[in-house]
Each structure stands twice: as structure tokens, then as C-alpha cells.
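*Asks:* model this:
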Amino acid sequence: MTQMTARDIAHAAGIALNTPVTEAERLSGGDLCVVLRLHLGTGGSVVAKSGPAPRVEAKMLTAIRATGVPAPKVLAVSDRVLVLEDLPDDGVLNGSGWRALGAALRRLHGTTGTTYGWPEDYAFGALRIPNAPVADWPGFWAERRLLPKAAALPPPFARRLEALARELPNRLPRTPAPALLHGDLWSGNLLAQRGTFTGLVDPASYHGHGEVDLAMLHLFGTPGPEFAEAYGATEPGCATRRPIYQLWPAIVHVRLFGAGYHGMLDGLLTRCGV
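*Replies:* The predicted structure follows:
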């Protein structure tokens, strides 16, 4: 499918809502898709976006909201566009906001599934994310995250990932609780207004070890100390497992954005001892 333009998205959203769109403004972010704030002829505004699988993303957001964790309400969805509640956001979390995020993430991870994965595959842009269930967690992390993209990396990276994958049964818990994950938890996907946490957006959800979200959140930033206090205690060995879980977003960044992320991937593999 060809990339939708802002005009395409506004038009498709108006049809999905059966409401005229009077103005469209592009929002920041959206490295892999176009995100717009649309002002409606009936008053108010919504957020509309393209994406690889709008219906799948809608299900993910609905699952997050069902736990009581803030996320935008799905207002309309089609095969081409997702239309969402326009939650307030100025991008800045303060201490109480970090505390609210910690409590929300603990709540999210307390909602568990019956297996690891998600009923449907997903994607970051053109990069497919396989989510088919695997019975044990080390197997899922190897077969659905580390190895599928290894063959497309420079051979030295691929060999190191393959070596690590063989060790995962000894380095990851076999059957941790299959927590509901956001799946792409970094600061750009956290909404905040005047320091207060207002919602999670742009999920790539599946069920897995809750430490995956914590690892991603710490890869590109440093949550305030209030976050850890509110989230609560982590399992023994969390710090040792963190670089293993951070390898997935590093691989994704290499595949999507190129060799500028080779240093990150190399450093994480070294921290993993391979």
C-alpha cells in the first residue's frame, strides 16, 4: 500500500466519522506514519493517523484502555486510517507524572494473557513484527524478536545474536507471567500535560515479560525516581536481563534507520557477553 498523504488521511477520517473536517495540522513525531490533529465541522478535534495495520492498533489501544490505563479512545477505524480521541499533550512529565506512569504500567503488566504473543502480527512501518505464540518465553524472544531480523544485519551481528539466542533458556525466565505490554514504550509515546501523565499512544502490544517495557523506557531516556517507586520492585536479575531486552529496539532502529545505530547494537551485545 502506498504511503497516505495528510490530505488522504483527513479525507478518510472524515468519511469514517461521517463528519466534515475543517482543518488539519500535522503533529510532531510520526517517524513511520503521518499523524494529524483534525478540527471538525461539528466542533472539537480528533487525532487521525495512517499506519501498517490500523485495525490491529485499534485493538491494542482498546486492550490498554480496558485495564484502566489512560490511552486515547478509538473513535473510528478502517483499513487505512485510525481516528482517536485527542488527549492533552505538551510532552513534559514531572515527578507526579512519572509516579502516575509507574502506577499505570504496573497496572498494565498486572493484566495477563494465557500465552506469549498477540493474535495478529504487526509492523513498524514496513518492518514486520511476528507475534505468533511460542510456549516458553526464551523461545518467543529468540524466535519472534532476535532471530527474524538477524539475517538482514551485517554477518558479525547476526552471529552474535544467534549465539545469544542459544543461551536464552539459561538467561531468561522460562514462564514469566504473560503481561500485557505496550511494546514500544519510549518518551515519544507518552502523553503528558503540565507534568501530568495523560496517556499511552502508538502501541505495538503483545503479551510477554513486563521487563521488556521497562528496558525500552530506559534505553532512550531516564525516568524520574518517582517512576520506580510507583512501579514497585522488579524481579531479581532485572538489570542483567535489561540489555537482552533492549536488543530488540536496537535491531529495529538498525533496520529502519541504518548504520548510525550499529554502535548501540554492538554495545548492547557486548553487555550481553557475546
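*Asks:* Please make it C-alpha for all contacts and neighbour counts, starting now.
*Replies:* Fine.
*Asks:* How much space separates residue 94 from residue 229?
*Replies:* Using Cα to Cα, to the nearest Å, residue 94 is found at 14 Å from residue 229.
*Asks:* ok, now residue 82?
*Replies:* For residue 82 relative to residue 229 (Cα to Cα), the value is 35 Å.
*Asks:* in which helix or strand would I find residue 160?
*Replies:* Element membership of residue 160, judged by DSSP states H and E, is helix 155-171.
*Asks:* ok, back up a step: counting neighbours, go ahead and name the busier of residue 82 and residue 229.
*Replies:* residue 82 (26 against 13; other Cα atoms under 10 Å).
*Asks:* The more buried one touches residue 49, doesn't it?
*Replies:* Yes: using Cα atoms under 8 Å, residue 82 is in contact with residue 49, at 5.4 Å.
*Asks:* Could you pull out the residues contacting both of those two?
*Replies:* Overlap of the contact sets of residue 82 and residue 49 (by Cα atoms under 8 Å, 6 or more residues apart in numbering) is empty.
*Asks:* quick revisit: for whatever helix or strand comes next after the helix holding residue 160, name the packing helices and strands.
*Replies:* As assigned by DSSP H and E, the chain's next helix or strand after helix 155-171 is strand 179-181. Counting contacts by 3 or more Cα pairs under 8 Å, 6 or more residues apart in numbering; DSSP states H and E, strand 179-181 packs against helix 95-109, strand 206-208.
*Asks:* buried stuff in the first one?
*Replies:* Read it as helix 95-109. 96-109 (16 or more other Cα atoms under 10 Å).
*Asks:* Can you tell me the centre-most residue of this protein?
*Replies:* In the chain, the residue lying closest to the centroid (Cα atoms, centre = their mean) is residue 184, at 1.8 Å.
*Asks:* Would you do the same for the sequence below? I want to compare the two.
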Amino acid sequence: MDDILASRLTAVAGSALQRLNSVGGGCIADASVAEFADGQRLFVKTAAGDHDMFVTEANSLRELAGSGVIRVPEVVHAERSMLVLEVIDTSAPAGDFMAVFGRQLARLHRCSSGSYGFFEDNYIGATPQINTPVRPLSDGWPAFYFEYRLLYQLRLAETNGHATGELIHLFNVLESRIDGLLAGSEEPPALLHGDLWSGNYMVAADGAPCLIDPAVYYGHREADLGMTKLFGGFGRGFYEAYEDEFPPAAGAAEREGLYKLYHLLNHLNLFGPSYYGQCVAVLRHYCG
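*Replies:* Below you'll find the predicted structure:
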């Protein structure tokens, strides 16, 4: 066990660290459960280097918690090298879990703000996510989504060597069509999880849905819903309950691919050309 980490955790908990049990982790951070002399258990994320990823994740969790409509782990401590959270013990989902989850997400999406974006930039996976605020009555959601989500990913793809002439051409066409493609879906900015795939929710010990690993901003709620459908893992009951609580705007199904595109481009930049074909297929659908 790293002595400096042990000392930091002891200071955070106010009790001597006894054990640090690894629970794995992804390509971004290592994850452990810390056990202390006074019986406390805390979930700990650590990563090498000096960056603000854990601080921004903590702020995303606090924003979600402030809604009061869906559970997230409580933030105990955040600094540039470490994030300390409440441990969420888990259970098997009850039969109505997806319906409860769908209703709670719909209520989260009714939480609004005066601007698209967020007060700070954060991360989608390991990729910076730009959240420069844009007011709905100025350039609006299509401009925000194209500039700070899609075009930003294209520029990364150019840097990473993934942006072919075909991809750039399709983006040029999409820029001329984005306003029309998103027309009719205008809504106030909604509080979004930002990276809502099936690996980023848990079933808490009491059966409640619990969101983890957010990339929060205020945007169009269809962006969250599009991500839920990219890799699956959300049952029919989830969508039925969501739509009963917060009916979608007309044409939502046709716009779904536009919102998947952001995450496909991010996966192209993070994991390489195996995602290129899916990106081009979505662009051809809207730009062909």
C-alpha cells in the first residue's frame, strides 16, 4: 500500500486506514474500497498524474445530487489525484427497477438551467468535454451540440489521424443541415448525466437506481436517451415509464442517431478505427 495514499485517506476519514481492497478499474483510474479502524468503508478512485478529472467528476455528482430525484454516491473528498465517495452496496434489480429508473431519469431531465453547457469543462471518458454556456435564445442547442460535441470530436479525430476526406465532407454537409435536423425538438436545457450507458448505473442495496461516473452538462434530454440505446442494457419498461412521465417530442426516434454520433466519435478517438464505419454510417444516414 502506498504510504502517501494511506496517510491522505486516514486524514480524509479521520480514522486509521486498515485495508485498501482493489475492485478493479478501467483505463482511466484505479478503484478500491478503503476500510478504516472505526468501521468506515469508502470508495476510492486514484490515478497517476496531475489533472482535474476527479474534481470535475465530483462536481458532476454534486449537481446530480442537488436535483433530489435520483441517487448518486455522496462525495466525501475530491482532489486532483484522488476521489473519495460513499460505498454503494448493490443488490439484484426488482421487477419494477427499470420503470422506477425511467421515471427518475425523466424527473432529472425536468431540472433545467438558463444555458446549455455547464459552469466548467469536464470529461467524457478520458476526453475533455467542452461546456461553454450557450443561451437557448441566442445560438441555441443545434449550435452548442454541433460546435462543442460533434465538431470538437472531429478536430480530435484529425489530430489522431482518423479523419478521412470522407468524414470531413460528411461533416461539412451535416453543418448545413443540423438546424433542420433538430428543428421541432426545442426544449429548455435539461440536466443530463452525459455518459449514460449501462455501465454507469447501479442497483443499490435498497433496490434504488444509482448513477455513477457522470459527465454532467445541461443539454437536450434526447442526448442522454440516445446514449442509453447505443450499447443496450435498458429494458422496455425503462422507456415506457420515461415516456409516460415526460413524453418525447415528435421525431425523437429519427434524431436518435445524431446523439449516438457524439459517443461513437468519442470511441473512435479513444479506441481507434474499429468505430470509424459506424460513424460514417450515421453521417451518411443524415447527409446522404
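*Asks:* Out of the helices and strands packed on strand 179-181 of the first structure, flag the one nearest residue 40 of the first structure.
*Replies:* helix 95-109 (30.1 Å; Cα to Cα).
*Asks:* how much does that closest one stray from the second structure?
*Replies:* Compared with the second structure after fitting, helix 95-109 of the first structure has a mean deviation of 1.1 Å; criterion: mean Cα distance after the TM-score superposition for the first structure.
*Asks:* Mind telling me what element the corresponding residue of the first structure for residue 32 of the second structure is part of?
*Replies:* Using TM-score structural alignment, the equivalent of residue 32 of the second structure in the first structure is residue 36. Take DSSP H and E as the rule and residue 36 of the first structure turns out to sit in strand 35-40.
*Asks:* contacting residues around that strand?
*Replies:* So strand 35-40 of the first structure is contacted by 6, 10, 19-29, 45-50, 86 (Cα under 8 Å, 6+ apart).
*Asks:* hmm, try it at 10 Å
*Replies:* Strand 35-40 of the first structure has contacts (Cα atoms under 10 Å, 6 or more residues apart in numbering) with 6-7, 9-10, 13-14, 17, 19-30, 44-51, 82-86.
*Asks:* Give me the buried subset of the residues you listed.
*Replies:* Using 16+ other Cα under 10 Å, the buried ones in the contacts of strand 35-40 of the first structure are 6, 9-10, 13-14, 20-21, 24, 45-51, 82-86.
*Asks:* Tell me which stretches of the stretch 101-250 of the first structure form strands.
*Replies:* 122-124, 127-129, 179-181, 190-193, 196-200, 206-208 (DSSP state E, counting those that start in this stretch).
*Asks:* Among those, show me which one is buried the most.
*Replies:* strand 179-181 (a mean of 27; mean count of other Cα atoms under 10 Å).
*Asks:* residues in the second structure aligned with stretch 252-265 of the first structure?
*Replies:* With TM-score structural alignment as the criterion, stretch 252-265 of the first structure aligns to 266-279.
*Asks:* Please state the offset of the matching stretch from the chain centre?
*Replies:* 18 Å (Cα atoms, centre = their mean, to the nearest Å).
*Asks:* what's the closest non-adjacent residue to the counterpart of residue 175 of the second structure in the first structure?
*Replies:* Taking TM-score structural alignment, the alignment pairs residue 175 of the second structure with residue 165 from the first structure. In space, and not counting its chain neighbours, residue 165 of the first structure is closest to residue 142: 5.3 Å by Cα to Cα, 6 or more residues apart in numbering.
*Asks:* Map the one you found across to the second structure for me.
*Replies:* Checking with TM-score structural alignment, residue 142 of the first structure has residue 146 as its match.
*Asks:* now residue 187 of the first structure
*Replies:* Aligned partner of residue 187 of the first structure by TM-score structural alignment: residue 198.
*Asks:* Now do the contacts for the nearest residue to that match once chain neighbours are set aside.
*Replies:* Excluding its sequence neighbours, the residue lying closest to residue 198 of the second structure (Cα to Cα, 6+ apart) is residue 233, at 5.2 Å. By Cα under 10 Å, 6+ apart, the contact set of residue 233 of the second structure is 197-199.
*Asks:* quick one: contacts of stretch 139-146 of the first structure?
*Replies:* 116-117, 129-134, 137-138, 147-149, 158, 161-162, 164-169, 172, 174, 208-209, 244-245, 247-249, 251-252.
*Asks:* er, stretch 187-198 of the first structure actually
*Replies:* So stretch 187-198 of the first structure is contacted by 28-30, 69-72, 87-102, 104, 182, 199-203, 216-218, 220-223 (Cα under 10 Å, 6+ apart).
*Asks:* if we go to 8 Å?
*Replies:* Counting by Cα under 8 Å, 6+ apart, residues outside stretch 187-198 of the first structure touching it are 29, 70-71, 87-98, 100-101, 199-203, 217, 220-221.
*Asks:* Stretch 203-221 of the first structure now?
*Replies:* Contacts for stretch 203-221 of the first structure (Cα under 8 Å, 6+ apart): 57, 60-61, 109, 112-113, 115-118, 122-123, 131, 137, 176-187, 189, 223, 238, 242-243, 245-246, 249.
*Asks:* Select only the buried ones of the residues you listed in PyMOL?
*Replies:* Filtering these down to the buried ones (16+ other Cα under 10 Å) takes a single PyMOL command:
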select buried, resi 57+60+61+109+112+115+116+117+118+122+123+131+137+177+178+179+180+181+182+183+184+185+186+187+189+223+242+243+245+246+249
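*Asks:* Out of the contacts of stretch 203-221 of the first structure, list just those in helices.
*Replies:* 57, 60-61, 109, 137, 238, 242-243, 245-246, 249 (DSSP state H).
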